[in-house]
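# dropping a prediction and its sequence here:
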Amino acid sequence: MSVRNGGSAVVETLAAHGVDTVFGIPGTHNLELYRHLAPCGIRAVTPRHEQGAGYAAEGYARVSGRPGVVLTTSGPGMTNAMTAAATAYAESQPMLVLSPGVPTGTEGRDLGLLHETKDASGAMDRLVRWSRRVAGPEDAADAVTAAFATFRGARPRPVHVEIPLDVLEQQWDGSPWVGAVTAPPEPDAADVRCAATLLAGARRPLVIVGGGAVDAAAEVRALTEALGAPVATTVNGKGVLDESHPLAVGASVRLRALHKAAAESDALLVVGSELGDSDLWEGRITAQTVIRCDIEPGQLHKNCQAAVALLGDAATTLRALRTALPTSGALVGTYPTNAPFVGTHGPASVRASELRDACRAEARDGAATYEEINLAVRAALPADGVLAGDSSQVTYLGSVHFFDVPAPRRFCYTPGYATLGYGLPAAIGASLARPGEPVAVLLGDGAFLFSVQELATAVDLRLPLPIVVVDNGGYREIRDQQEQRGIPPVGVDLPVPDLAALAGAFGAHGVRTSDPGALTALVADALSADRPTVIHLEME
C-alpha cells in the first residue's frame, strides 16, 4: 500500500480476522478508513442512514454468526448508529462499531470542532460491552484484535473503538495480528452428573432453549431425543430444533400454556436464555427442578433460580449431559413416561404434540389473519430461506408462532430491544451474509416507513428481496393499547402512501393486493426478480 497509517492498522486487522464486508457511510473524518478497504479486499456497503448500517450489520451477524462491522464518521454518524448498537447488546449479537474521534488532546474542551462530541466513547460505553478510545495506530490494531477476542468464548455483544483523527493519519509500520482463541468455560463434571441424573429420572421433562444455543442444534436434538423431552424455544432460539420435529413445541416460551407445562414438569432444562420479560411477556417460568446452562455466569440464576447451574458453552455442555445419561434401555425400563424419542407416535411425541397444539391455539386467539399471512409467505419461501421481521404485530403475533423454520439463524427479529425500522436493513445484511440464498421481509407499515430509505440500498445491490408490508394504517399495537386504557386514539392512525408507487420511485418493483392468499405467488415471483419488490398488503 502507498500509505500505511492508523487507518490501515484498523483495516488490515479487520482483514486478518476474516472481515470481507463492512456497513457504513463515508464522511469527512473516516476517509482514512475507507482508503484501505478495497486494497484489503473488504467490500463497503453504503446504506442511507447509519442506523440502517447498524441493523444490516446485526442481521449479517444473526444469520452468519460472524461479527457485523459498522464504519461511521464522527459525531452524528456515530450517534445515528447507537440505537443499532444497543439493539445488538440486548439481543446478544457480535458487532464492532468503528468511528473517528476528536484529535488527541482536544477531548472535552468544547472547541467547536466539526462533529465534536462531549464524550463519544463514554456515551457508547453505556450501551455496549465496552468502548475504547485508542492512543496510537498500534493501539488501534490491538483494540480491533481485542474486539474479536470478546466475540469468541463468551456471550457475544457489541463493542466500539474510537480512533482520534490524528491517529488515523499517523504512520504505521506494524503488522496485523490475531489473538489466541479463548476456550469457553466447561461445566463442572460433578454438576453435569447431577443434572443428568435429575433429567433421566424425570417423568415430565421439558427443555427450553434460547439464543445461546443457536450453534448447538445437533446437541439439542441428540439430548432431547435421548430424554424424550418436548423442546420450546425463545424467539432468539427459534429453529434450534427443526420446528417440524415431533418434539418441537416452537417459539412458545411467552405463552401461558408453556408456563403451565413448565410448572408441571419435574425437570426443566434451560439452555442459553435469561428468561427475561421480553421472552415471557409478563409471565414466569417455574418448575420443581430447574437446570440451567449458560456461558455467562450472571445468567445462571437470573429470573429463575437453578437447582443445578452448568457454566459452559451450550454445545460442549449438552454433549457432556448426553454422555452422562444412562443407556436408552435403562431410561425406558426405569422411567416409562420419560422414554427416548421413538418417532411420531411415541409417548414423548404425543406429549409434545399436545403442548404444541395448546400453544398454537393460544397464539391463534386474535391473530388468525396474521397466521394466514405467514402461512402464505412460508409457502413461497424455500426451507433454507431467511425471514426478517420487525416490531410489528404480523411478526410478534404471527411469524414467531406460525412461520416454522427448520434450523437456527433463519429468523431476524429483535424481541428484547423491540426496535422499529429493523426488518428491511436486517434483511439486506442477511442477504449479503448468505449470498444466493432466499431472504424475505414481512413487517407492518409503521416499521417499514421507519427505514424506507434502505429500499434504495437494496435496489443498489440488486437484491431479489420480497418486502411484504402489512398496512394497518399506522401504529396498530399502540392504538390497541390506548383503547385498552380508555385513551382516545392519538398519534397512531396515520395515512400510508401508495407503497407500490413509492417502490417504483426508488427503482424497485411494487404491487398492491388486499388478498393474503395472493401472497404466495407474489413472493415467489419476487424471489426471482431482478431487484427488490414491495408487496403492499392492504388490510381492513
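Everything's here; your move. From a predicted model like this one, the values you see are computed outputs, not experimental measurements.

# only C-alpha atoms for contact and neighbour calcs from this point on.
Will do.

# so which strand or helix has residue 310?
Assigning secondary structure by DSSP states H and E places residue 310 in strand 308-311.

# contacting residues around that strand?
185-188, 191-192, 194-195, 290-297, 300-301, 317 (Cα atoms under 8 Å, 6 or more residues apart in numbering).

# buried ones in the helix or strand harbouring residue 505, by neighbour count?
According to DSSP H and E, residue 505 maps onto helix 499-506. Residues of helix 499-506 classed as buried: 499, 500, 501, 502, 503, 506 (neighbour count, 16 or more other Cα atoms under 10 Å).

# alongside the first one, take a look at this:
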Amino acid sequence: MAAHSSTVGEVLVSMLEQAGVDTVFGIPGVHTIELYRGLAASSIRHITPRHEQGAGFMVDGYARVTGRPGVCFVITGPGLTNTLTAMAQARADSIPMLVISGVNATPTLGKGRGHLHELPDQAGLASTVALWSHTLTDPGQLGAVLREAFAIMTSGRPGPVHIEIPTDVMKLPAPEQAFEMPAAPSLRPSPVDLATAARMCAEARKPAILIGGGAVRLDGAVRRFAEMLDAPVISTTNARGIMSGHPLDVPASPSLACVREMLAASDLVLALGTELGPTDCDMYENGGFCLPANLIRVDIDEDQLARGAKPALAIKAGLAAFIEDMLEDSGTWTPHRSGDGATRAGSLRDLARTEIGEAYCGHINLLQDIWRALPEATLVGDSTQLVYAGNMYVEAPRETAWFNSATGFGTLGYAAPAATGAALGQAGRPVVALLGDGGFQFTLAELGSARDCDADVAFLVWNNSGYQEIETSMVDSSITPIGVTPSAPDFSMVASAYGLASRRVGSRDEIIAALKEMPRPCLIEYIDSGSA
C-alpha cells in the first residue's frame, strides 16, 4: 500500500501548529472540509460560531488579549462575505487576523457559470479590507505564502490578511515543510530624528503625550518615558489601562473640551502609535480638535504619518524602538523640570469627569464597580450607553482590559463574539460583554457558542428598548424618530434556551451582585428606565 501523502489541508494545519496557533474559529462547509482533514488529530482547538461574522469577531477578541494573530476558516462566497465586516473592524483597529477561505475550483475561477458560492473576484473583494489577499494555486508555495501572511501581520501596522485555496488545490498532495515564523524586524528611528526629538523634548516645559493602540504591550516603556519627560499621558480608547494607576495617567478622550485645551496649551505633544482618528479625537464632530505646531508623531506606518494633523517631526519607527532609543540617551533631553506633570494630569482628570456630566459619571462609576467586583475582568463593548461613557473616561486596570467597536469602523454585533474570543485567549480572566438590546440582536446566537466552549463570559445587556443614541440624534436634528424601536426578545428566556444562567435586574447594585454570584457563561439584563 502506498504511503499516505499529506494534502494541502493537512500540511496547512501542521504549519499553523508550528506557528503557535492553538485555536481556529470557523464553520465547516463543503468547500472547506479538506482544511479539516488534519485538524482533529492536531493540537489546535476548533471553535464553531453561529455565523462567520461571529467567527471574525471572536478572532478579533482573541488577538487583542493574546497579542498573537487570530485565525479563522470560512467557506467560499458567503462565508467570506459574512466575515468582511469583522475584517474591516480589524483593519480599522490594527488587529492581526488571518482569514483562510476556500474558493471555487481552479478551472472555474472567473468564468461566471453559477457554481456554488461563486463570486466574480473573491480575492479582489477581500483585498478591499485585507492588507493582503492571495490565491494559493501551487502546493509547493504553501509555506512561502503562509510566511508572507504572518510577516505582514506581525511587521508594520497589523491588520487582516486573506489566503484563499481553491477546492481542488486543497486535496492535492503537498510536500511536508518545516515552518518557521518570520522574524519581525525592528524599525528603528534615524539618528537625525532621534536627535531632533531629544532637542524638542529638552526645550519643552509643558509637554504632553497622546497614546493610541500602537502602544499596547509597551506599558512599562511608556511609563518610564512619561516619567522622564514628566508629561501627562492621555490615552485613546484602545490605549486605556497602559498607564493604569499612575499619577501621570489621563484616561480621558481627546474629544473632551478640557483635554483639547490642555493639549493646545502644551508646548510639545508627542502622538505615539495613534492615527489621531475622528472617532477618538472628534467624537462629536464639532471640528474642535487641534494640536499645537510643536507636534511629534511616531508611527510604524508611513502613510498614516501623512494623514491628519501635520507634525513638526514625523518619525517612521516602531514605537518600542523609538522609546528604547530615547531612554538610552535620556541624559540629553531630561534637564531639570518643574515636576508639575502629575499635578497637571490630576487637574485634567477632575475636569474631564466634571465635563462629561452626571449621567455619564453614573455609567463610569458602574464600570469601576465591575472592576472592583471582578478585578481581573476584561470589558468588551458594543455601541451602547456604558461604552460611550467609558470611551469618554474610564480607568481600566491594565492594557486590553477595555476595548470595543464603538470607535473606528464602529460595527454593531461585536461584543458577544469578541468577548467569547477574549475569554478563550486569556484563560483565568473573566470577561464582561457590554451590550445594547439593539446591537446584541446582530449576533445573539453566539450565546450558543459561549455555552459550547464554557466561555468565562457574563453578557450584560443594557436594555433601553431600542437604538436610544440614534433616536436622540434624530430628535436633535428635528427628524421624527422612525426605525429606532426594534422589538427585543425576552433575553433571559433566550439565554435559558441555550443553557445559560440568566437574571433580570433593576438596579446597579443588583448588576454587581449578579456578576459576583452567577456561574459563567451567564446573561444579566438591566432594564434602563431612563432615570440613570
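Perfect, thanks for sending it. Remember, predicted model here, so these are calculated numbers, not experimental data.

# so the helix holding residue 505 of the first structure matches what in the second structure?
Under TM-score structural alignment, the match for helix 499-506 of the first structure in the second structure covers residues 491-498.

# write the PyMOL selection for whichever of the contacts of strand 308-311 of the first structure are buried.
Filtering the contacts of strand 308-311 of the first structure down to the buried ones (16+ other Cα under 10 Å) takes a single PyMOL command:
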select buried, resi 185+187+191+192+195+290+291+292+293+294+295+296+300+301+317
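
# which of the contacts of strand 308-311 of the first structure fall in helices?
Judged by DSSP state H, the contacts of strand 308-311 of the first structure include 191, 192, 194, 195, 317 as members of helices.

# residue contacts, the counterpart of the fourth one in the second structure?
Here residue 195 of the first structure is matched to residue 197 in the second structure, going by TM-score structural alignment. The contact partners of residue 197 of the second structure, by Cα under 8 Å, 6+ apart, come to 296, 313.

# what range in the second structure matches the strand holding residue 310 of the first structure?
Going by TM-score structural alignment: strand 308-311 of the first structure matches residues 313-316.

# that stretch vs the first structure, mean deviation?
Mean deviation of stretch 313-316 of the second structure from its aligned counterpart in the first structure after superposition (mean Cα distance after the TM-score superposition for the first structure): 1.7 Å.

# chain center to that stretch: distance?
25 Å (Cα atoms, centre = their mean, to the nearest Å).

# helices along the stretch 1-150 of the second structure, start to end?
Per DSSP state H, counting those that start in this stretch, the stretch 1-150 of the second structure carries helices over the ranges 8-18, 52-66, 78-93, 122-126, 142-154.

# to residue 519 of the second structure, which of those helices lies closest?
Ranking the helices of the stretch 1-150 of the second structure by proximity to residue 519 of the second structure (Cα to Cα) places helix 52-66 first, at 21.3 Å.

# any idea of the angle that closest one forms with helix 78-93?
40 degrees (axes from the mean of the first three to the mean of the last three Cα atoms, to 10 degrees).

# what's helix 52-66 of the second structure aligned against in the first structure?
Counting by TM-score structural alignment, helix 52-66 of the second structure corresponds to 50-64 in the first structure.

# can you check stretch 215-223 of the second structure too?
Against the first structure, stretch 215-223 of the second structure falls on residues 213-221 (TM-score structural alignment).

# buried residues, the matching stretch. List them.
Applying 16+ other Cα under 10 Å to stretch 213-221 of the first structure flags 213, 214, 215, 216, 217, 219, 220, 221 as buried.

# isn't residue 514 of the second structure right up against residue 523?
No - Residue 514 of the second structure is not in contact with residue 523 according to Cα atoms under 8 Å; the separation is 9.3 Å.

# spit out the residues that contact those two alike.
In contact with both residue 514 of the second structure and residue 523: residue 503, using Cα under 8 Å, 6+ apart.

# so which of the two has more stuff around it?
Ranked by neighbour count (other Cα atoms under 10 Å), residue 514 of the second structure and residue 523 place residue 523 first, with 28 against 20.

# OK, contacts around residue 249 of the second structure?
232, 233, 234, 235, 243, 345.

# in the first structure, which residue is most central in space?
residue 62 (4.6 Å; Cα atoms, centre = their mean).

# measure that one to residue 161 of the first structure for me?
21 Å (Cα to Cα, to the nearest Å).

# equivalent analysis for residue 127 of the first structure, please.
Distance of residue 127 of the first structure to residue 161 of the first structure, computed by Cα to Cα: 13 Å.

# so for the two, which residue has more residues nearby?
Neighbours per residue, other Cα under 10 Å: of residue 127 of the first structure and residue 161, the larger number sits with residue 161, 24 against 21.

# burial measure for residue 139 of the first structure, as a count.
Residues near residue 139 of the first structure, counting by other Cα under 10 Å: 18.

# should've said residue 395 of the second structure
22.

# equivalent analysis for residue 310 of the second structure, please.
Neighbours of residue 310 of the second structure using other Cα under 10 Å come to 16.

# now do residue 191 of the second structure
Neighbours of residue 191 of the second structure using other Cα under 10 Å come to 10.
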